[in-house]
Structure formats: structure tokens, C-alpha cells
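J.: Prediction below, plus the sequence it came from.
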Amino acid sequence: MNGNLSRELTEPGGLLAPGRIASVSPTPEAAVNTAFMACLSRNATTKEIAYFAEHERWEKDRGQEIQDLYWTLFNSPEFSWNH
């Protein structure tokens, strides 16, 4: 799913999901959980939060990390089967 639709839906911006997640999530853990809820309609597991919320990556570029996470979830088999 590397077409225009997935690119446009995962671009950072105030009105799209990655931008909204960045603006309302005070911590990486909260951002991961919010992204899971937005894409997969479920909370992230403890293991998923630990994997995706690695602080060193988030400190470098929070917006890019949220965008990458959202793209990953949007292109996951779980998203395809749920939607």
C-alpha cells in the first residue's frame, strides 16, 4: 500500500490522524496507544507499547515516529482484515 492514498493519509498535518495524535498525546506511550486505537480499534499491548515507544527514537523526531507508526498500522494485515 504505497500509493497516493496511504501517503496522503499518513502525512503529518493538523487535521489528519498523525498530526492529531502528535498534538493530543503527551508521551510516546500515549501516542502509540492512540495510534492503535485509531487504526485498529483496540489498545496496544504492553509488548507493542514497549516496542514502538522506544524513547531514543521519539526524542529525535516525534512527528516522524508517529507518521511511521501510523503508516505501519495502516498497512498491517490486522487493519486489512478489520476494515
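T.: Happy to help now that I have it.
J.: CA only for contacts and neighbour counts going forward, please
T.: Will do.
J.: Tell me which residue lies nearest the centroid of this protein.
T.: The residue lying closest to the centre of the chain (CA atoms, centre = their mean) is residue 70, at 3.0 Å.
J.: and the host helix or strand of that residue, how far from the chain's centre?
T.: If you go by DSSP states H and E, residue 70 is part of helix 62-74. Helix 62-74 sits 4 Å away from the centroid of its parent chain (CA atoms, centre = their mean, to the nearest Å).
J.: so which strand or helix has residue 36?
T.: Assigned by DSSP H and E, residue 36 falls within helix 28-40.
J.: I'd like the next helix or strand past that helix.
T.: helix 46-52.
J.: Just name whatever secondary elements that following helix is in contact with.
T.: helix 28-40 (3 or more CA pairs under 8 Å, 6 or more residues apart in numbering; DSSP states H and E).
J.: still on that earlier bit, and the angle from the helix holding residue 36 to helix 62-74?
T.: 30 degrees (axes from the mean of the first three to the mean of the last three CA atoms, to 10 degrees).
J.: One more to weigh against that first structure:
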Amino acid sequence: MNNQNESWMNNPKLSGMDMSKLAMLGQLAEQGKGKSPQELLPFLMSAASRNKESNLQFSSQEMETIIQVLKAGKSQEEIQRMDRMLQLIKMMR
């Protein structure tokens, strides 16, 4: 795992989250690294489907916390891109 992944995973806001969920997020971050926006949406949808099958689900509060942590320190453009991606994912549920 690189330092960037380690920094967000060590955020105190995530301290109460189940370690298996954090490990899964770390794996997703590694696998998604370098993917284009066009590749990222199908990748995330596939990952979400696999996680449902394995009964590893995040509460809405956990998702909100993860999103806040991932947005920290990002430019306004990056935050807007993340928001658009989240909207697409919500529409596809």
C-alpha cells in the first residue's frame, strides 16, 4: 500500500470502522488506481455487487464518513468529479 492510501486509511474519523471494511477499501483503492473515469464506474459497480454477495455492507453513516475523508484536501474540481460519480452510483442502485 502506498503512503497516500495509508494516510486516508489512518484518518481518525475511520477509527471505529471494522478492520475488514478498511482492508477491503484499501484493496479497492489499489485496484482502482490509474483507471480512467470511464473505467472507474463499472469497476465500482462490480465491487459493490461483490461486496453485497459477501454480506460486507457499509451503513449510510459509514459511507458518509468515507466520502468526507476522501474529499479532504482535494481541489474543488476533484470534489465535483467525486460528487458526479456518487450521483451516478446512486442512480444505478
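T.: Ah, there it is. Quick caveat, the model's predicted, so the values are computed rather than measured.
J.: So after superposing, what's the score?
T.: Laid over one another, the chains give 0.36 as their TM-score (TM-score structural alignment, normalised by the length of structure 1), with 44 aligned residues with a CA RMSD of 3.6 Å.
J.: related to what we said a few turns ago, so for the helix holding residue 36 of structure 1, what gets flagged as buried?
T.: Residues 28, 29, 30, 31, 32, 33, 34, 35, 36, 38, 39, 40 are the ones in helix 28-40 of structure 1 that count as buried (16 or more other CA atoms under 10 Å).
J.: Please apply the same query to stretch 63-78 of structure 1.
T.: Applying a neighbour-count criterion of 16+ other CA under 10 Å, one finds 63, 64, 65, 66, 67, 68, 69, 70, 71, 73, 74 buried in stretch 63-78 of structure 1.
J.: again, but for stretch 67-83 of structure 2
T.: 69, 70, 71, 79, 82.
J.: CSV please, covering those and showing secondary structure.
T.: Shown next, in CSV, are the buried residues of stretch 67-83 of structure 2 (DSSP: H, G, I helix; E, B strand; the rest coil):
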residue, secondary structure
69, helix
70, helix
71, helix
79, helix
82, helix
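J.: and which of these is nearest residue 28 of structure 2?
T.: Distance to residue 28 of structure 2 across the buried residues of stretch 67-83 of structure 2 (CA to CA) is lowest for residue 70, with 13.2 Å.
J.: I figured that closest one hits residue 8, correct?
T.: Yes. In this structure, residue 70 of structure 2 is within contact of residue 8 by CA atoms under 8 Å, at 6.8 Å.
J.: hang on, the earlier thing: check contacts around the residue nearest to the centre of structure 1.
T.: Residue 70 of structure 1 makes contact with 10, 18, 35, 39, according to CA atoms under 8 Å, 6 or more residues apart in numbering.
J.: which residues does the third one contact?
T.: I take that to be residue 35 of structure 1. Here residue 35 of structure 1 is in contact with 18, 21, 66, 69, 70, 73 (CA under 8 Å, 6+ apart).
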